[in-house]
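> sequence and computational prediction follow.
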Amino acid sequence: MSQVEATTVKKQLFINGEWVEANKYTPLYSPYSNEEIAQVASATAEDVDRAVDAAYKAAETMAELPAHERAGILENVAKILEKRADEAAGIIANEAAKPIKTARAEVDRTIATYKFAAEEAKRMHGETIPMDAAPGGENRIAYTVREPLGVIGAITPFNFPMNLVAHKVGPAIASGNTVVLKPAGQTPLSSLFLAEVFKEAGLPAGALNVVTGSGAVIGEALVKDDRVKKISFTGSPAVGIGIRNKAGLKRVTLELGSNAAVIIDSGIDLDKIIARCVSGAFAFQGQVCISLQRAYVHEDLYEEFVEKMVEATDRLKLGDPQDPSTDVSALISSKDVERALAWIEEAKQGGATVAAGGKAERNILHPTILTGVEAALKVSCQEVFAPIIVINKVKSVEEAISQVNDSRYGLQAGIYTENIHTALMATRKLHVGGVMVNDIPTFRVDHMPYGGVKESGVGREGVKYAIEEMTELKLVVFNQNY
């Protein structure tokens, strides 16, 4: 055995509260240094079956667990994460190349998400129905209750490997469900760390199972298994549409692609918003579902906006994700760098101007600003998932709204305007899941309803709203005429 093999961390599957050996392990490499980080278990369909079986058997225990106990477990998770926050952030920075200061912010949001889940565990309730509002309903008492679905299959992406997991696992546990979690292939360590945290927090065995490996193998097994009552998926539209087509009557929440845009009306003080727009475009290398990819700027401010964006972008520090001063680090893979560079080249060939960036060093793509981009080019109409922003000139907000809506996607959009009538008009006419007035589309806090329209998906996350989709509404009617 070589020295490298001898010192490599080996990560097993987490099934029924225990660490389980797999037949095969796959090396995991750092996106930044390309060094091997770990050997990670590759689950087979049989492993997934065992995980689903464990979750299915634990479902009754979880459903009967009192709300205060479920809340207590989630509160314990938040407390443990607070104590181990630096360790958690280090894991994210290592496996995802997320700059450490951004990773710390993700850990803080993850803690908040589990706290919200603990609170919502105690707020699950139905309503009373006035049956005598209808003829024949006299002397009847009716009310609704929410009951857990059972086993939830959670499939999560690489870009927020702790917080997007929390947005599936937190509400599932809060509402008395059990979970089989399949994390992204590049970021399994965060989920395996969370499994350890949940075990320490007192979660019953089988309530959370983590299976790592091939998305095709694990996803297929989860979607086809009748014991799995819901799939919650965050990822690409192609995979999400495939899941929905195979899911039958199984509940499905899909958070898919985006191509988020901001509109900047005339009369805006650009100095107040430039830092925000740079953060929206380039935080975590643009690998954020609601990353600011398109800006439509009123012609009165266009030249000044481009100039100030370039100046601010040039001040960003590129480098090691573990360095606290780093703003932008490596993309998740070399293939993504190659794709992004190809899209930039296509834009240049199509007449666009590279105002900043447009080049790469190893896996670090320099933050890139493109102007004069035709709407049909990939950097404008597809999800770039890289540190690239397209800035285009418009004559009016109405023109900008038309450009924003001319997209397959509709997750969130932002508009900066001093005019309340313009703002209200934009909230009506923008065809997206969320409109941020006087902010970038990249804004999200963890208790708000989050989700999109068109190819951005179906359903909503945000703990309260996820719980609604992870529970069944039951009606109870007492007939007092008996």
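Looks like it came in fine.
> switch to C-alpha atoms for all contacts and neighbour counts from now on
Will do.
> residues touching the closest residue to residue 77 other than its chain neighbours, list them.
Nearest residue to residue 77 in three dimensions, chain neighbours excluded: residue 201, at 5.5 Å (C-alpha to C-alpha, 6 or more residues apart in numbering). Residues counted as contacts of residue 201 (C-alpha atoms under 8 Å, 6 or more residues apart in numbering) are 73-74, 76-77, 80.
> a strand runs through residue 239, doesn't it?
No. Counting by DSSP: H, G, I helix; E, B strand; the rest coil, residue 239 is not found in a strand; it is helix.
> please report how far it lies from residue 59.
Here the criterion is C-alpha to C-alpha, to the nearest Å. By it, residue 239 lies 27 Å from residue 59.
> can you pull out the helices in the stretch 151-300 of the chain?
Secondary structure of the stretch 151-300 of the chain by DSSP state H, counting those that start in this stretch: the helices cover 163-174, 188-201, 215-224, 237-247, 274-282.
> next up, a structure to set beside the first:
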Amino acid sequence: MIINSIINGEEYVGEEKVKIYNKYSNEVIAEVSFADEENVRRAIGLAEETFESKRLSKYERYTILRNAFDIVKRRKEELAADLVKEVGKTIREARVEIDRAVQTLLLSAEEAKNLTGEQIPIDATPNDDNKIAYYTREPLGVICAITPFNVPFNLACHKIGPAIAGGNTIVWKPATDTPITAFKLMEILKEAGLPDGFVHLLYGSGSKLGEIFVSDPRIAKFTFTGSPAVGKWLKENSGFRSVSLELGNNSPNIIHEDADIDLAAQSCVKWGYTNAGQTCISVQRVYVHENIIESFKDKLISYTKKLVIGDPMNEDTDMGPMISVREIERVEKWIEEAISGGAKIVYGGTRQDNVFYPTIVEDVNESMKLVCEEIFGPVIVLISYSDLDQVIKKANDSEYGLQSAVFTQDIDTALYVANKLRSGGVVINDGSTYRADLMPYGGIKASGIGKEGPKYAIKEMTYMKPVIINLKKR
């Protein structure tokens, strides 16, 4: 399967090509060609030209996104199978991603109709009783969307859906590892009625395309999901332009002494090993009260042992491979470094080919990468605590702040911890990885800037324009 960039509705065949492998079997499943600088700039120019000359009405935006919703629903099994091959997530996880993308498109469609301003009570100021005013929400222009490999279809919909709903045009660079579902999303948008020129799909090296994007003043906004290092670079080089950054995390999950231990253990296993731990809000740091840590550990190991590991296309499989051998070797190195510093593997720590098995590590300290950095792999670290305020301080002692969780059966404790935790979101009695696509989602500190969720993203992809009318006096 040959996959090319799509510029103004036409495929562009680049000279540089990269093979894409099935993440479990290592079979070649596609070859993707990269766009060169000339054609990247051509795509940006065409996006600007389309924005200036071909505005879609709100009803047209709604209709297109609503049609895309129907098409994705219809093609669910096909798209899910593609996700299994190019990402390595299990077929059941892949179906969940497509179901979520369906909702993201529907939410975006509805927001296209709801995009409105309001009257400004300008006559509430002195000497302005002869004026009326209101504001509208206007599109920013060309949006540059850069999406990751781990949830490639739904996170693309989280950027492209609100951008279309807001009346913008888009240049989109997906992760090189996951080109197939990106190409098919373009097919779907075209079938849904989106005219050529509104979304341009560009494959290529992240560093090369990034340099081109930030140097081009025709791009009005950047929306990026990926590593903190790249997000920081993008922010530093984007000048006065708006940026939305969804970056890393090392999610703390506090298991208090009155928690439902069984629920907490099941949740940590579910969310710690979803997509082989390759989610920004994966359960990572698990702080357990010293009075229950042994019983919690036993249950955590018990539930982890029940996971079926292997071929992600198998309906019974709970966890498949990681995205690459390079990433597996990084995780192995971090674990080795922790062990040399006194940490101990409680369970797992082994690999077979592209699969790194679910792993539990204890006796860690805050200086170890397994604790202070983002693992982005199937590893959970256990840390004992005795004092609630001290563990909240430890949970907050991180450069990240995307999402966190607390398990307790006491509502006062739950709300106390939720109030004190410094993160973009707090989940009570479920893992930190829980996310609903309609909620505001985004972090603080090095975890990013801005919020996703169609209702919130569309506001960041538009601006407020006040209109003031000076009426004749009668």
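Sure thing, it's come through. On a predicted model such as this, the values are computed, not experimentally measured, just so you know.
> rewinding a little: looking at structure 2, name the residue matched to the residue nearest to residue 77 of structure 1.
Structural alignment (TM-score structural alignment) places residue 201 of structure 1 against residue 192 in structure 2.
> what does residue 291 of structure 1 give?
Following TM-score structural alignment, the counterpart assigned to residue 291 of structure 1 within structure 2 is residue 282.
> residue 239 and residue 59 of structure 1: who's more crowded?
Taking other C-alpha atoms under 10 Å, residue 239 of structure 1 and residue 59 do not tie; residue 59 has more neighbours (23 against 17).
> quick one, strands of the stretch 201-350 of structure 2?
219-225, 242-246, 252-255, 285-289, 344-347 (DSSP state E, counting those that start in this stretch).
> which one of those strands is the most hemmed in?
Comparing these by mean neighbour count (mean count of other C-alpha atoms under 10 Å), strand 252-255 comes out on top with a mean of 30.
> what does it rub up against?
261, 264, 283-289, 391, 395, 403-408, 431-432.
> that strand against structure 1, how far on average?
Following superposition, strand 252-255 of structure 2 is found to deviate from structure 1 by 1.0 Å on average (mean C-alpha distance after the TM-score superposition for structure 1).
> could the contacts of residue 201 of structure 1 be laid out in CSV, adding neighbour count?
Output for the contacts of residue 201 of structure 1, formatted as CSV (neighbours: other C-alpha atoms under 10 Å):
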residue, neighbour count
73, 22
74, 30
76, 21
77, 26
80, 17
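> so which of those residues hold up in structure 2?
Mapping these onto structure 2 (both residues aligned by TM-score structural alignment, their matches' C-alpha atoms under 8 Å) leaves 73-74, 76-77, 80 still in contact.
> out of these, name the ones that lie in helices.
Of these, the ones assigned to helices by DSSP state H are 73-74, 76-77, 80.
> tell me how many other residues surround residue 216 of structure 1.
Residue 216 of structure 1: 9 neighbours (other C-alpha under 10 Å).
> show me what it lines up with in structure 2.
Aligning on TM-score structural alignment places residue 216 of structure 1 opposite residue 207 in structure 2.
> ok, residue 74 of structure 1 next?
In structure 2, the residue paired with residue 74 of structure 1 according to TM-score structural alignment is residue 65.
> against residue 103 of structure 2, how distant is its match?
For residue 65 of structure 2, the distance to residue 103 of structure 2 equals 11 Å [C-alpha to C-alpha].
> what's the answer for residue 220 of structure 2, then?
Residue 220 of structure 2 is 27 Å from residue 103 of structure 2, where distance means C-alpha to C-alpha.
> is residue 128 of structure 2 in a helix, a strand, or coil?
Put simply, residue 128 of structure 2 is coil when judged by three-state DSSP.
> that one: neighbour count?
The number of residues packed near residue 128 of structure 2 is 12, by other C-alpha under 10 Å.
> burial of the residue nearest to it when sequence neighbours are not counted, as a residue count?
Distances taken as C-alpha to C-alpha, 6+ apart place residue 122 nearest to residue 128 of structure 2, at 6.5 Å, with adjacent residues excluded. A count of neighbours around residue 122 of structure 2, defined by other C-alpha under 10 Å, yields 16.
> map residue 122 of structure 2 across to structure 1 for me.
Mapped onto structure 1 by TM-score structural alignment, residue 122 of structure 2 lines up with residue 131.
> and residue 124 of structure 2, how many neighbours?
Look at residue 124 of structure 2: counted by other C-alpha under 10 Å, it has 9 neighbours.
> try residue 360 of structure 1
Neighbourhood size, residue 360 of structure 1 [other C-alpha under 10 Å]: 15.
> counterpart of it over in structure 2?
In structure 2, residue 360 of structure 1 lines up with residue 351, judged by TM-score structural alignment.
> find the nearest non-adjacent residue to that match, please.
Nearest residue to residue 351 of structure 2 in three dimensions, chain neighbours excluded: residue 357, at 5.6 Å (C-alpha to C-alpha, 6+ apart).
> my guess is that neighbour contacts residue 347, does it?
No. Using C-alpha atoms under 8 Å, residue 357 of structure 2 is not in contact with residue 347; the gap is 9.2 Å.
> and the gap between the most centrally placed residue in structure 1 and residue 244 of structure 1?
Ranked by distance to the mean C-alpha position of structure 1 (C-alpha atoms, centre = their mean), the top residue is residue 164 at 4.5 Å. Distance, residue 164 of structure 1 to residue 244 of structure 1, by C-alpha to C-alpha: 20 Å.
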